[in-house]
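[1] From the sequence below, what's the structure:
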Amino acid sequence: MRIGIIGTGHIGKSLVKKLSAAGHDVKVANSRGPGSIDNDTLSTGATAADVVTALTDVDVAILSVPLSRLPDIAETVRALPATCVIVDTSNYYPARDGVIAALENGMTESLWVAEQLGRTVVKAWNAIGSDSLARKGKRKGDPDRIAIPVAADSDADRKIGMTLVEDTGFDGFDAGPLETSWRQQPGAPCYCTDLQASQMAAALEAADKSRLPKRRDLSVAVIMERMGDPKTNPDADFGVRICRAIFG
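    Okay, here's the model as predicted:
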């Protein structure tokens, strides 16, 4: 597929490398311009571009930027052909994104994103930590392969999202429509807990929407407190352990 990826943070960079290595034609852009994209990000064959060029003549546009930055590219995304599938990897963290009243009042994040963009989206790769995405992909059929929930209102778009998740080394799990994608938001049992496909349905079902914000904020506080002490710098799986303890 021809894929345009916006964002070169930890998630975006891994998606660029993994999807281009899987044989897709990938263009990548960020807010700082193509000259800021390092050689490692492009090492598996992706091409650096500006935002408009990265989203020109693509089958799939993957938006891997902070949720609060999505309105900045909304006009460009809204102008994409109706046939272009839009994938969003973002999550709402008030300390980073600022307080968004609609989300504080319980609006599902994916529906808010779709409203801002003026386009429906596929929600994918939002429920896995950047370190797990970068290093824990496995071949299909491996008993330890991690699953990633994929939500979308269009069955066809959801299948495309699941296929691309598979190409990054994880099992794509059908999480249904955007209306229920709150089940994969921060604070939910499946969020950054590195579950396998056999565990995912139960985790999605166990989510309690009213408890997500408190669990999300508690996990952030615990992780930031630990990371703030250089003498007890956590290992790469610390976040997974914390999320399992708090969200389960």
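
[2] make it CA atoms for all contacts and neighbour counts henceforth
    Will do.

[3] how close does the closest residue to residue 178 other than its chain neighbours get to residue 175?
    Once its chain neighbours are removed from consideration, residue 178 has its nearest residue in residue 152; the separation is 5.2 Å (CA to CA, 6 or more residues apart in numbering). To residue 175, residue 152 is 8 Å away according to CA to CA, to the nearest Å.

[4] Strands along this protein, start to end?
    Taking DSSP state E as the criterion, the chain contains strands spanning 2-6, 25-29, 47-48, 60-63, 85-88, 122-123, 147-150, 171-174.

[5] Here is a second sequence; please produce its structure as well for comparison:
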Amino acid sequence: MIDAGNYRPRRDSPLPGLKPGGIDSLWVRHRLDRTVYKAFNTIHPFALERGGRSAGRSGRIALPVSGTAGTWKGEILWLVEQLGCCAVDAGELHDSWRQQPEMPAYQADFDRAGLRRALTQATLDRRPVLEPRTHEDLDALARRWSPSSQLYEAARVALPAAIAPTQRLRA
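    The predicted structure follows:
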């Protein structure tokens, strides 16, 4: 399962059992009893839609993927690349706090080197990077956003291969 969400205590209802400062993706993994990967949570849908570029082109936005190493993580990294972004392995799920709101990597649209640098600059004291008003504005935009046919088509092409990784891996 890919967790693309961002729990924000100021905005969202309390999550039973999630301690203040806890990692929401670990909470999701525990609640669903499933393997969870954190991805697509650092990019705003507008940027994902306009930011996809073919491999080798300049200006590709990098996206972190956190979770257990293995075939499925490789598939998610591959999916990020297929959608026109640079995939960056951001470590295990317990490291996913580095890509959460208020961290340097969040909605910064970095290239691969910039994203790696931002992930290492994240600190547990979680000093805000975006002002609360900016979060409110982005949340309001996200509620009104509707993906274009271009983004739907990119996902339609990439997702069937991601759903059947053993077929793709044999090819």
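
[6] TM-score for this pair?
    TM-score of the superposed chains, computed with TM-score structural alignment, normalised by the length of the second structure, equals 0.73; 140 aligned residues with a CA RMSD of 2.3 Å.

[7] which one in the second structure is aligned with the residue nearest to residue 178 of the first structure?
    For residue 152 of the first structure, the aligned position in the second structure is residue 67, judged by TM-score structural alignment.

[8] wait, that match sits on residue 36?
    Yes: under the contact definition of CA atoms under 8 Å, residue 67 of the second structure touches residue 36, with a separation of 6.6 Å.

[9] Quick check: neighbours shared by those two?
    Where contact means CA atoms under 8 Å, 6 or more residues apart in numbering, the residues bridging residue 67 of the second structure and residue 36 through contact with each are residue 93.

[10] Where do the helices of the first structure begin and end?
    In the first structure, helices defined by DSSP state H lie at 10-21, 51-54, 74-78, 94-97, 101-104, 109-117, 130-135, 155-167, 197-206, 212-227, 238-247, listed in chain order.

[11] Now do the longest one: which elements does it pack against?
    For helix 212-227 of the first structure, the contact count by 3 or more CA pairs under 8 Å, 6 or more residues apart in numbering; DSSP states H and E identifies helix 238-247 as packing neighbours.

[12] Next, find the distance separating the residue opposite residue 42 of the second structure in the first structure once aligned from residue 95 of the first structure.
    Superposed on the first structure with TM-score structural alignment, residue 42 of the second structure falls opposite residue 127. Using CA to CA, one obtains 18 Å as the distance from residue 127 of the first structure to residue 95 of the first structure.

[13] Residue 218 of the first structure now?
    Counting by CA to CA, the gap from residue 218 of the first structure to residue 95 of the first structure is 12 Å.

[14] With neighbour numbers in mind, choose between the two.
    For residue 218 of the first structure against residue 95, the residue with the higher neighbour count under other CA atoms under 10 Å is residue 218, and the figures read 17 against 9.

[15] Give the burial count for the match of residue 42 of the second structure, as a bare number.
    When counting by other CA under 10 Å, one arrives at 27 neighbours for residue 127 of the first structure.

[16] wait, what's in contact with it?
    By CA under 8 Å, 6+ apart, the contact set of residue 127 of the first structure is 148-149, 184-186, 190-192.

[17] And residue 31 of the second structure, by the same measure?
    Residue 31 of the second structure makes contact with no residue, according to CA under 8 Å, 6+ apart.

[18] can we see that at 10 Å?
    Counting by CA atoms under 10 Å, 6 or more residues apart in numbering, residue 31 of the second structure makes contact with 16-17, 25.

[19] now do residue 68 of the second structure
    Under the criterion of CA under 10 Å, 6+ apart, the neighbours of residue 68 of the second structure are 35-37, 74, 91-94.

[20] By neighbours, which of those residues wins?
    Neighbour counts for the contacts of residue 68 of the second structure, by other CA under 10 Å, peak at residue 37, which reaches 24 neighbours.

[21] So residue 78 of the second structure is in contact with residue 158, correct?
    Yes: applying CA atoms under 10 Å, one finds residue 78 of the second structure in contact with residue 158, separated by 9.1 Å.

[22] burial count for the residue nearest to residue 24 of the second structure when sequence neighbours are not counted?
    Closest residue in space to residue 24 of the second structure, ignoring its immediate chain neighbours: residue 7 at 6.3 Å, by CA to CA, 6+ apart. The burial count assigned to residue 7 of the second structure is 15, neighbours taken as other CA under 10 Å.

[23] Can you give me the stretch of the first structure that the longest helix seen in the second structure aligns onto?
    As far as residue count goes, and with DSSP H defining each element, the longest helix of the second structure is helix 149-163. Mapped onto the first structure using TM-score structural alignment, helix 149-163 of the second structure spans no residues at all.
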